[in-house]
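**Student:** sequence first, predicted model second:
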Amino acid sequence: MYLFTAVREDQYYMAGKMIAVSVVHGGPGPHFRSEDLVHYLAGQASFKATVASVTDEDIGKVLQEIENATSVDVLRECVMKHSTLLQRAGCLRHVSTVEEKKDIVSDYLRWYIIDRNSSVLHRFKDGLSALHFLEAPQQQPTLLSPVLCHIEKKLTALDLERLFKPDFSSSGSNRRLLESQTVEFWADYLLDCEGLSILIFRTTCDKTL
């Protein structure tokens, strides 16, 4: 997402540099980028984005409408109806076959994900180049995906339990006994809640990041 304040303060470069420094020193990656964007950063030409990649609900509906066109006439009507949106992305064209809907959607997706953000992506990529972080992924592109790509992993009781580290009292004391029982109750509670909406309610999240 393009944010003028972030551009002015060069935050995209700093974000890339922070990620590079973290990963090079054995820290975690952000796991928030789309696979197509990661491939672009790694210098790969492949682009397989789908309408589901669009976070803007209104734009997603427009692309879905174009994608669902069943005839040339319907497609032309969709193109004219949304001509302003398509023209902004350089995707407005005269269509002669219904199959051209795939090219229109694909071209728009590339503009939406990459082209319209090219300036900030360039700075983000400059930041990722810190400590030669990008050199290896550009030679072996598959190395970058596990670090930057968004990966959905269902939130489990064990994930939540590992977020906390008990600060126990001295071993053998009465307080230590009570604290150990409390930790056991907490683990049992999390296990009982696993898979239930209460875990989502307590964390406001149904996936790990």
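**Tutor:** Sure, I can see it.

**Student:** for the rest of this, base every contact and every neighbour count on C-alpha atoms.
**Tutor:** Noted.

**Student:** and the strands in the protein?
**Tutor:** All strands of the chain, identified by DSSP state E, fall at 153-154, 207-208.

**Student:** need the ones you listed in TSV (columns: distance to Gly43 and mean neighbour count).
**Tutor:** Putting the strands of the chain into TSV (distance: least, Cα to Cα, whole Å; neighbours: other Cα atoms under 10 Å) gives the following:
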stretch	distance to Gly43	mean neighbour count
strand 153-154	27	12
strand 207-208	28	13
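
**Student:** between those strands, which one is nearest to Glu179?
**Tutor:** Glu179 sits nearest to strand 207-208 of all the strands of the chain, at 27.4 Å, using Cα to Cα.

**Student:** which strands and helices sit next to the closest one?
**Tutor:** In terms of contacts (3 or more Cα pairs under 8 Å, 6 or more residues apart in numbering; DSSP states H and E), strand 207-208 is packed against strand 153-154.

**Student:** gap between the strand it packs on and the chain center?
**Tutor:** Averaging C-alpha positions (Cα atoms, centre = their mean, to the nearest Å) puts strand 153-154 14 Å from its chain's average.

**Student:** put this beside the first:
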Amino acid sequence: MLTLPKFYLSFFSAVREDRYFVTGRAIAVSLVHGGPSPNFLSQTLFDCIVQGPEKSRPNLGDIADSEIREKIQKVSESTTLEELTQSTEPLQDYLANAGCLKPLKSVDDRDRLVEDVLMFQVINRVRGPFERFRDGLKTLGVLGPSRIIPNRSVQ
């Protein structure tokens, strides 16, 4: 019998119970009542919330899964087409699931591949929960262009 780690179970539970929306709403209500700003957000998550996911530029440090991060790092450090091909071999199934599997014709394909993988892993893979969190932050008009200030906090 397959047993999933608690992290994944809590993620599915949080999605099922709409906890991302509730958390966003709780933060919004707290802020409206003078509570502290959410300083626990990563810079990438904050940028996604404020500017939208399309304008976000995640980096390797945003990948929590160390195994995937190390494999992507090997891809990003490839300097020849042969190294690039070898470094993507262990990621073939992952790249296919991410929609990033394509023929590599030169080492110049490396940066675009890494960028696509980062967008998938950090943003697109969790897009549903992220949007629910963002919807919760819109409670009482907290999330809006005139409410966000540049120092990573919500006014």
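**Tutor:** Structure received. In this text, all values refer to a predicted model and were calculated from it rather than measured experimentally.

**Student:** need the TM-score between these chains.
**Tutor:** The TM-score (TM-score structural alignment, normalised by the length of structure 2) is 0.83; 145 aligned residues with a Cα RMSD of 2.0 Å.

**Student:** about what we covered before: just send the strands of structure 1 back as a markdown table, with distance to Pro141 of structure 1 too.
**Tutor:** Shown next, in a markdown table, are the strands of structure 1 (distance: least, Cα to Cα, whole Å):
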| stretch | distance to Pro141 of structure 1 |
| --- | --- |
| strand 153-154 | 22 |
| strand 207-208 | 24 |
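
**Student:** tell me which residue of structure 1 matches up with Gln43 of structure 2.
**Tutor:** Under the alignment (TM-score structural alignment), Gln43 of structure 2 maps onto Glu35 of structure 1.

**Student:** okay, now its match: neighbour count?
**Tutor:** A count of nearby residues for Glu35 of structure 1, using other Cα atoms under 10 Å, gives 21.

**Student:** one more: the one 5 residues further on?
**Tutor:** Around Tyr40 of structure 1 there are 18 other residues, counting by other Cα under 10 Å.

**Student:** just the one 3 residues further on next, same as before
**Tutor:** When neighbours are counted by other Cα under 10 Å, Gly43 of structure 1 registers 14.

**Student:** with the one 4 residues further on instead?
**Tutor:** Neighbour count for Phe47 of structure 1, taken as other Cα under 10 Å: 14.

**Student:** quick check: it touching Leu41?
**Tutor:** No. The criterion here is Cα atoms under 8 Å, and Phe47 of structure 1 misses it with Leu41 at 11.8 Å.

**Student:** tell me the residues of structure 2 aligned with the lengthiest helix in structure 1.
**Tutor:** Taking DSSP state H as the criterion, structure 1 has its longest helix at helix 174-193. Alignment note (TM-score structural alignment): helix 174-193 of structure 1 is unmatched in structure 2.

**Student:** which strands and helices sit next to that helix?
**Tutor:** The contact analysis (3+ Cα pairs under 8 Å, 6+ apart) places helix 174-193 of structure 1 against helix 157-161.

**Student:** other SSEs contacting the helix it packs on?
**Tutor:** Contacts defined by 3+ Cα pairs under 8 Å, 6+ apart place helix 157-161 of structure 1 against helix 174-193.
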